[in-house]
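S.K.: sequence and predicted model, in that order:
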Amino acid sequence: MSELPFAATTPISVGRVGLRARDAKALADFYSAVVGLEQMEADGETITLGAKGRPLLVIEGDKAAKPDDPRSAGLFHTAFLLPSRADLGRWIDFAAERQIPVTGASDHLVSEALYLNDPEGNGIEIYADRPKSQWQWDGNSVAMATQRMDVAGVRGAVPAGDAGWRGAPDNTIVGHVHLRVGDPRAAEAWWQTTLGFDTVAKYGAQAVFLSTGGYHHHIGANSWQSAGAGKRDDGRTGLAWVELQSSSGQAGRYEDPWGTVISMAPKQPG
């Protein structure tokens, strides 16, 4: 059995992500069929999905919602972290066989990642971390980049005769959430002062990456599409909330400068 990824063992990590959807069932079916999440619970228009009993995604249906505006503050992508490189290779084999469209395949030095979009336009990352012993740090800054993924190498990590992709494996988690913001500097200040996150990387003035406990990032915040964006419109689809989990038992509800709801809950065992 795989180990729980390092990202989940830090003082604060990502627990669940909430999405608002015009068609909750169709979106839930997509995350089941493509990402491999299991539907754990349905309560009216709210559907909870996860991996081997671990809840990761909550889809809240709102048929009257307006479509998400990609130029506004909101979700850039939800990043599902698989326990191993072989798991990522299994998903790539599955995606190739099913002809699932992807928007990118990148080597970020600390991780390897595939990107795609769900039917309502929400970004998705499916990734695997490299061993943290291989991450390169310069003081408090970690080296990250966007290079071409060695797809053949990742697929080659799957053992010969392997049973292949059988849905999101045990210990799959939401490793990080990447947000669209109006000003990454304001986002950085908020995450540092309100929740005690550390800045670990920046891409110029347009993106910042933050974490706790020495992870490469639990939160990304960029203005690539959303520079100058103001408060979010609650009547649109897309990101509803992000739940963080704290090993100290901290709990609370917060809103970032753009009205994105960030909740904190005690970490769950395992």
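M.R.: Nice, I can see it.
S.K.: all contacts plus neighbour counts: C-alpha atoms, from now on.
M.R.: Noted.
S.K.: ok, the closest residue to Asn117 other than its chain neighbours - contacts?
M.R.: Leaving aside its chain neighbours, Asn117 sits nearest to Gly123 (4.6 Å; criterion: CA to CA, 6 or more residues apart in numbering). Contacts for Gly123 (CA atoms under 8 Å, 6 or more residues apart in numbering) come out as Leu75, Phe76, His77, Thr78, Tyr115, Leu116, Asn117.
S.K.: same question for Gln192.
M.R.: Taking CA under 8 Å, 6+ apart, one finds Asp198, Thr199 in contact with Gln192.
S.K.: tell me the secondary structure for it?
M.R.: Of the three states, Gln192 takes helix under DSSP: H, G, I helix; E, B strand; the rest coil.
S.K.: do you know how far it is from Asn140?
M.R.: With distances taken as CA to CA, to the nearest Å, Gln192 is found 14 Å from Asn140.
S.K.: over to Ser133?
M.R.: Relative to Asn140, and taking CA to CA, Ser133 is found at 15 Å.
S.K.: for the two, indicate the residue with more neighbours.
M.R.: Applying other CA atoms under 10 Å to Ser133 and Asn140 shows that Asn140 carries more neighbours, namely 10 against 7.
S.K.: how much space between the more buried one and Lys202?
M.R.: 12 Å.
S.K.: next one for the comparison:
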Amino acid sequence: MTYTADPGTTIGHTHLKVSDLEQSIAFYRDVIGLEVQQRYGHDAAFMSAGGYHHHLGLNTWRSRGGPRPAPNATGLFHVAFLYPTRKALAQAVANVLGHGVTLTGAADHGVSQALYLDDPDGNGIELYWDRAPQDWPRDPDGNLAMVNDRLDINALLKEA
């Protein structure tokens, strides 16, 4: 028998192994806009948006001073940050670019608009906004039909 998760299930916080805790805190604070909620000594920090206990955990328990993972290594492809509006996404992207961070990609997936970048340890990050479900593209049978179209970043940034 196949198990199906309860439809109310969500994916919670993410913990990342980082090489330099202070560098990572500065990146996620200044570039992504998260706030430190708690520090766990010199080894870990818990960060969030809006005062939640933590959306993101950063730790150096096994990775202090470690190298970036090879591009062909297994592991996390990216952590995604969902913004409530297209304007909020635009403001976040404007902040990222204002800090001189290079985007590694951008796409309109039909269901969402997404921009991609890497943190200082090479962990992938997706910043995205979801369209309303009734606006998602569907095939003639009603199945979801996501795409990978070009995203007009300049048009997005005009909303910032």
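M.R.: That came through, no problem. Everything quoted here is computed from the prediction, not taken from an experiment.
S.K.: quick one: which of the contacts of Gly123 of the first structure is nearest to Ala157 of the first structure?
M.R.: Tyr115 (19.4 Å; CA to CA).
S.K.: grab the longest helix from the second structure for me.
M.R.: helix 86-98 (DSSP state H).
S.K.: average gap between the next helix or strand after that one and the first structure?
M.R.: Per DSSP states H and E, the first helix or strand lying C-terminal to helix 86-98 of the second structure is strand 105-108. On superposition with the first structure, the mean distance recorded for strand 105-108 of the second structure (mean CA distance after the TM-score superposition for the first structure) is 1.2 Å.
S.K.: separation between the residue nearest to Asn117 of the first structure and Gln136 of the first structure?
M.R.: From Gly123 of the first structure to Gln136 of the first structure the distance is 27 Å (CA to CA).
S.K.: same question for Gln147 of the first structure.
M.R.: 16 Å.
S.K.: and Leu27 of the first structure, by the same measure?
M.R.: Distance from Leu27 of the first structure to Gln136 of the first structure, by CA to CA: 38 Å.
S.K.: how about Ser263 of the first structure?
M.R.: Counting by CA to CA - Ser263 of the first structure and Gln136 of the first structure are separated by 31 Å.
S.K.: hmm, back to that, out of the contacts of Gly123 of the first structure, who's nearest Gln99 of the first structure?
M.R.: Distances from Gln99 of the first structure to the contacts of Gly123 of the first structure, taken by CA to CA, are shortest for Leu116, at 12.2 Å.
S.K.: give me the aligned partner of Arg180 of the first structure over in the second structure.
M.R.: Mapped onto the second structure by TM-score structural alignment, Arg180 of the first structure lines up with nothing.
S.K.: Arg180 of the first structure contacts Asp69, doesn't it?
M.R.: No: Arg180 of the first structure lies out of contact with Asp69 (CA atoms under 8 Å); the separation is 10.7 Å.
S.K.: and these two? Which one has more around it.
M.R.: When neighbours are counted by other CA under 10 Å, Arg180 of the first structure and Asp69 differ, and Arg180 comes out ahead with 26 against 15.
S.K.: who's in contact with Val34 of the first structure?
M.R.: Per CA under 8 Å, 6+ apart, neighbours of Val34 of the first structure: Ala95, Ile100.
S.K.: check the one 4 residues further on too.
M.R.: Glu38 of the first structure makes contacts with Ser32, Leu49, Gly50, Ala51, Lys52, Gly167, as judged by CA under 8 Å, 6+ apart.
S.K.: the fourth one and Val142 of the first structure: what is the separation?
M.R.: This points to Ala51 of the first structure. 29 Å.
S.K.: same check, this time on the second one
M.R.: In this view, Leu49 of the first structure and Val142 of the first structure are 32 Å apart by CA to CA.
S.K.: just the helices from the second structure, written as ranges.
M.R.: 21-26, 86-98, 153-157.
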